[in-house]
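Asker: Okay, predicted coordinates and the sequence, questions at the end:
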Amino acid sequence: MRHLLAGLAALSLLVILVGGLSAFLLRYTVDRKDEVIAQYSEDLILLEGFVSTHERAARKARSFLLTGSERFLRDRPQTQEKQTRQLEVLESRARTEEERQLLASVEETEAALRQKLDELIERRKQGLDTAEVGRHLELEVQPDRDELDATLATLKRTKEHQLEEAQRTAAKTASRSFTLLAVAVGGSIVLSGALAFMLLRSWKRLLEAAAFQQRVISIVGHDVRSPLAAILASTSHALRRPGLEGWTVNMLTRVLRSARRIEVLTKLLMDFSQTRLTQGLNLAHEPADLHQVCEQIAHEVGALWVDRELVLEKQGDGQGDFDTQRMRQALANLMDNALRHGTPGTRVKVVSRGTNPSVLEVHIHNEGPPIDPKLLPHIFEPFRHGKPAQEVVRESLGMGLYIVSEVVKAHGGRVDVESSRERGTTFTLRLPRVPVSPEQAPRA
């Protein structure tokens, strides 16, 4: 009996230790997750501050070069000093060798860019005309700007990746802690109430944090719309003015393209937030012709890729009942992806097929490197993309195909992809002519 009591006492102590340890680990994981998020968020804010200072300095330097007004140069020394301090802070917070190398590259490129701008400013003061200034900006300064932007974008993705890794580690630790907690609760009725309370409280904090993040995305997306619309309208109006010089047209065109890219990314964020918070997209069904929608989108997207060929083939009757704007969004994304990732010099073929009495289909095919087979099963998941070129990475959030999938699912349809080196890549979109709920949709 003595040995039994000793064994039960030891077992009880073990249960208490396991329960206490698991509860501690779970609480520590949640607190550590918040701390890590705060640290990396502060890093990203500092990085955004540096980018903002850099862009403001470059904008004022460009304004002086184009107008000759020296009022744009009044605070240039102070701005350069601020950039130096910001860069020093970022370097002091670097956690990995990769970050330090990227920051060293930023410092080197920034110094070269600053020197070129200072030389160009001096030449402008000495009487260099505006047209010549514009040419030097395009040929000498802009490549450094592009390189600096690419390095800063890579640095930002590195920090975001570090944040994701820390969150994944915290999630694994939380999962193990939960298992230990469940064992402890099962072994000790006395401790179960307290442990369950701690578990529910920690789980609630995680859910609230996730919901808060989605709400922030939604709020930011709404707040970006008004200034973005003003940029688009002003730039488009400026481009319509007669007698613009070539460098001015190029500059305004670059602004317009960048603003439209921001508009696309903002819409993706808004749609992602909606799908996460409301479990689906809201649709406004109306009678429409899918052939006409495909033709309009092919014309709009093709106009942005003047060096590529986009052909459309229409078969059968394209009449159906669907949300036209959402379908335009999905088709534009798929066509743009096909042009972006296809082999230069090859054409992209779009087939809008209405030969089935109950189902409409769109096939979008491009020639080029196949999608990684490991990526294919996950390609419609959010924040997923392959390994595109540097300039593609800078523009991609990895949510375009996810939104396409959500749009098609909301219509009760499905989207599939086939990709091989021999046959190229084909995305196939299928949706019913008559609306059905996603639960009633046929499975692949």
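Answerer: Ah, there it is.
Asker: from here on, contacts and neighbour counts on C-alpha atoms
Answerer: Fine.
Asker: Could you give me the buried positions within stretch 102-109?
Answerer: Neighbour counts using 16 or more other CA atoms under 10 Å place Leu102, Leu103, Ser105, Val106, Glu107, Thr109 of stretch 102-109 among the buried residues.
Asker: Please apply the same query to stretch 181-188.
Answerer: Residues of stretch 181-188 classed as buried by neighbour count (16+ other CA under 10 Å): Leu181, Ala182, Val183, Ala184, Val185, Gly187.
Asker: residue contacts, the residue nearest to the fourth one when sequence neighbours are not counted?
Answerer: Of all residues beyond its chain neighbours, the one nearest Ala184 is Gly19 (4.7 Å), with distances taken as CA to CA, 6 or more residues apart in numbering. Taking CA atoms under 8 Å, 6 or more residues apart in numbering as the criterion, Gly19 is in contact with Leu180, Leu181, Val183, Ala184, Val185, Leu191, Leu195.
Asker: Make JSON lines from the residues you listed and add distance to Thr266 to it.
Answerer: Shown next, in JSON lines, are these (distance: CA to CA, whole Å):
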{"residue": "Leu180", "distance to Thr266": "42"}
{"residue": "Leu181", "distance to Thr266": "41"}
{"residue": "Val183", "distance to Thr266": "45"}
{"residue": "Ala184", "distance to Thr266": "46"}
{"residue": "Val185", "distance to Thr266": "46"}
{"residue": "Leu191", "distance to Thr266": "48"}
{"residue": "Leu195", "distance to Thr266": "42"}
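Asker: Identify the farthest-apart pair in these.
Answerer: Farthest-apart pair in these is Leu180 and Leu191; separation 12.9 Å (CA to CA).
Asker: which of these two has more neighbours?
Answerer: Using other CA atoms under 10 Å, the more surrounded residue of Leu180 and Leu191 is Leu180, with 21 against 16.
Asker: by contact count, what packs against the helix or strand hosting that one?
Answerer: In this structure, Leu180 sits in helix 142-187 according to DSSP states H and E. Packing partners of helix 142-187 (3 or more CA pairs under 8 Å, 6 or more residues apart in numbering; DSSP states H and E): helix 2-67, helix 97-125, helix 189-239.
Asker: Give the buried residues for whatever helix or strand comes next after the first one.
Answerer: Where DSSP H and E defines the elements, the next helix or strand beyond helix 2-67 is helix 76-92. When burial is assessed from 16+ other CA under 10 Å, helix 76-92 yields the following buried residues: Arg76, Thr79, Gln83, Thr84, Gln86, Leu87, Leu90, Glu91.
Asker: CSV please, covering those and showing distance to Ala38.
Answerer: Below are the buried residues of helix 76-92 laid out as CSV (distance: CA to CA, whole Å):
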residue, distance to Ala38
Arg76, 32
Thr79, 27
Gln83, 23
Thr84, 24
Gln86, 19
Leu87, 20
Leu90, 15
Glu91, 18
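Asker: Leaving out sequence neighbours, find the closest residue to the most centrally placed residue in the chain.
Answerer: Centroid check for the chain by CA atoms, centre = their mean gives Leu397 as the closest residue, at 2.0 Å. Spatial nearest neighbour of Leu397, excluding adjacent residues (CA to CA, 6+ apart): Phe383 at 6.0 Å.
Asker: Put this next to the first one:
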Amino acid sequence: MLAELIRRDVDDIVDEWEQFARSSIPAAEDLSPEDLRDHARLLLLAVAADLETVQGEAEQHEKSRGELPDNSPQITATAHEHAQHRFEQRFTLDQMLSEVRALRASVLRRWVEQNDRYDPDAVAELIRYGEAMDQALTESVAFFGAKVDQSRGLLLGVLGHDIRTPLGAVRMSAQLLERTKGLDERQSKAVQRILSSSDSMRSMVDELLDFTQTSLGMRLPISRVPSDLGSVCAEVLAELEALHPERDISLACEGDLSGQWDAGRVGQMLSNLVSNAIQHGNELPVTVTARAGAGDVSIAVHNKGRPVRPQSLATLFEPLAQAKDMGGDRHSGSSGLGLGLYIARQIAVAHGGSLEVVSSEQDGTTFTARLRR
């Protein structure tokens, strides 16, 4: 039996596997034998125990399709622990995968060398072995990937937070220079460029921090206070018109737009949507309509630029995956990371609402946010 072979030869298999790891994986060179070997041994023994467990035809079918995640908790636990250790020991994902492949190959080679006939029971056992190793591989990859995503998010969060201090110093220094008398026209324009660029950088940092927070599974924090969304929209559009004096941006308000909102967040959402419309609007007018509903308020941002392709709609609100085929050059202040629409939707969701888009050649593109009062 394959399980008996694994138990009998486990030390030799792990010896062979350790030689492979030390010769092929740089991160393994300085590890102690215990750090390198323990999980390989535990994983093999867990697989052997799984092979000895009675498994019905239905269970085998579900397991082969990955539909029986709790069929072998010992394999899952060992795979998670192994992935955690390899992550802490600075292995790459490819290096961790190569370990499991090497273990699988070593066992199969020994099995082939010690079998001169392959009856149905032996083949079935071999299939079960492959399924058990696949389960270990899948669990390790999923756990390792989650750890990588979490560490990346924390790194971005710390980086974004720490950038705020020197960025604030740059802006304060530029404001001081702006109030200095005697600047000529060229110097005044240079100071204005510093102020404008620092504002753009601050916006990017804020988006980065918001993305980091939501990517770690948290909802954007909001602080609701009595506000009028008509006034909020007017203030945001006034700022954008000052930044884009050549663009035609109009606002229409319908009905009672009062309610409990986080005005700053709603303003951020609208700024992202209108900036996106300016970027992709082919210099055509941008219209904003705020309309009162029974229990909510809708804010629609419309432009007549090139429509969004149907295949791009599915990823339009995904972070770091904004469609590249929407047309237009990147607007001033854009990070180019595709976070604006993602954060806009997160703000709508945090208000108990939604953000949707419709786009066609005939009617143009309209983003509509619905926010509960």
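Answerer: Cool, the structure landed. Since this is a predicted model, take the numbers as computed values, not measurements.
Asker: re the thing from before, quick one: which helix or strand includes the residue nearest to the centre of the first structure?
Answerer: Assigned by DSSP H and E, Leu397 of the first structure falls outside every helix and strand.
Asker: residues in contact with the equivalent of Leu154 of the second structure over in the first structure?
Answerer: For Leu154 of the second structure, the aligned position in the first structure is Arg215, judged by TM-score structural alignment. By CA under 8 Å, 6+ apart, Arg215 of the first structure lies in contact with Ser273.
Asker: distance of Arg215 of the first structure from Asp43 of the first structure?
Answerer: Using CA to CA, to the nearest Å, Arg215 of the first structure is found at 22 Å from Asp43 of the first structure.
Asker: now swap in Ile16 of the first structure and tell me
Answerer: For Ile16 of the first structure, the distance to Asp43 of the first structure (CA to CA) stands at 40 Å.
Asker: just Leu277 of the first structure next, same as before
Answerer: 28 Å.
Asker: Sort out which residues of stretch 347-357 of the first structure are buried, please.
Answerer: Using 16+ other CA under 10 Å as the test for burial, stretch 347-357 of the first structure gives Arg347, Val348, Lys349, Val350, Val351, Ser352, Arg353, Gly354.
Asker: Show me what Glu295 of the first structure aligns to in the second structure.
Answerer: Alignment note: Glu295 of the first structure maps to Ala234 in the second structure; criterion TM-score structural alignment.
Asker: Skipping its backbone neighbours, what lies nearest that match in space?
Answerer: Nearest residue to Ala234 of the second structure in three dimensions, chain neighbours excluded: Leu251, at 7.3 Å (CA to CA, 6+ apart).
Asker: OK, contacts around the equivalent of that neighbour over in the first structure?
Answerer: Taking TM-score structural alignment, the alignment pairs Leu251 of the second structure with Leu312 from the first structure. Going by CA under 8 Å, 6+ apart, Leu312 of the first structure touches Cys294, Glu295, Ala298, Lys349, Val350, Val351, Ser352.
Asker: Give me the three-state assignment for Leu312 of the first structure.
Answerer: What DSSP: H, G, I helix; E, B strand; the rest coil gives for Leu312 of the first structure is strand.
Asker: Show me what secondary structure element comes after whichever helix or strand Glu34 of the second structure is part of.
Answerer: If you go by DSSP H and E, Glu34 of the second structure is part of helix 33-51. The first helix or strand that comes after helix 33-51 of the second structure along the chain, using DSSP H and E, is helix 57-64.
Asker: Show where that next one falls in the first structure, residue numbers please.
Answerer: Per TM-score structural alignment, helix 57-64 of the second structure has no counterpart in the first structure.
Asker: which residues are in contact with stretch 326-338 of the first structure?
Answerer: Stretch 326-338 of the first structure has contacts (CA under 8 Å, 6+ apart) with 283, 293-294, 297-298, 301, 348, 364-366, 400-401, 403-404, 407, 427.
Asker: got a list of what the spatially closest residue to Trp261 of the second structure that is not a sequence neighbour touches?
Answerer: Nearest non-adjacent residue to Trp261 of the second structure, counting by CA to CA, 6+ apart: Arg224, 4.4 Å away. The contact partners of Arg224 of the second structure, by CA under 8 Å, 6+ apart, come to Gln260, Trp261, Asp262, Ala263.
Asker: For these, could you give me TSV that also reports distance to Leu126 of the second structure?
Answerer: Below are these laid out as TSV (distance: CA to CA, whole Å):
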residue	distance to Leu126 of the second structure
Gln260	63
Trp261	61
Asp262	60
Ala263	62
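Asker: Just give me the closest of those residues to His82 of the second structure.
Answerer: Within the contacts of Arg224 of the second structure, the smallest distance to His82 of the second structure is 44.4 Å, found for Asp262 (CA to CA).
Asker: Have a look at how far, on average, stretch 252-266 of the first structure is from the second structure.
Answerer: Mean deviation of stretch 252-266 of the first structure relative to the second structure after superposition (mean CA distance after the TM-score superposition for the first structure): 1.5 Å.
Asker: In the second structure, what range does that stretch match?
Answerer: Going by TM-score structural alignment: stretch 252-266 of the first structure matches residues 191-205.
Asker: for the stretch 201-350 of the second structure, what spans make up the strands?
Answerer: Remark: strands assigned in the stretch 201-350 of the second structure by DSSP state E, counting those that start in this stretch are 225-228, 249-254, 258-261, 286-292, 296-303.
Asker: on that earlier part again, isn't the residue nearest to Leu397 of the first structure up against Ile403?
Answerer: No - using CA atoms under 8 Å, Phe383 of the first structure is not in contact with Ile403, being 10.7 Å away.
Asker: Compare those two (neighbour count), which wins?
Answerer: Remark: of Phe383 of the first structure and Ile403, Ile403 carries more neighbours, 25 against 14, as counted by other CA under 10 Å.
Asker: Against Ile379 of the first structure, how distant is the more buried one?
Answerer: 11 Å.
Asker: try Trp247 of the first structure
Answerer: Using CA to CA, Trp247 of the first structure is found at 40 Å from Ile379 of the first structure.
Asker: Please apply the same query to Gln319 of the first structure.
Answerer: Per CA to CA, Gln319 of the first structure is found 29 Å from Ile379 of the first structure.
Asker: From Ala131 of the first structure, how far out is whatever residue of the first structure lines up with Ser173 of the second structure?
Answerer: Alignment note (TM-score structural alignment): Ser173 of the second structure maps to Ser234 of the first structure. Going from Ser234 of the first structure to Ala131 of the first structure by CA to CA gives 23 Å.
Asker: Fine, thanks again, bye for now.
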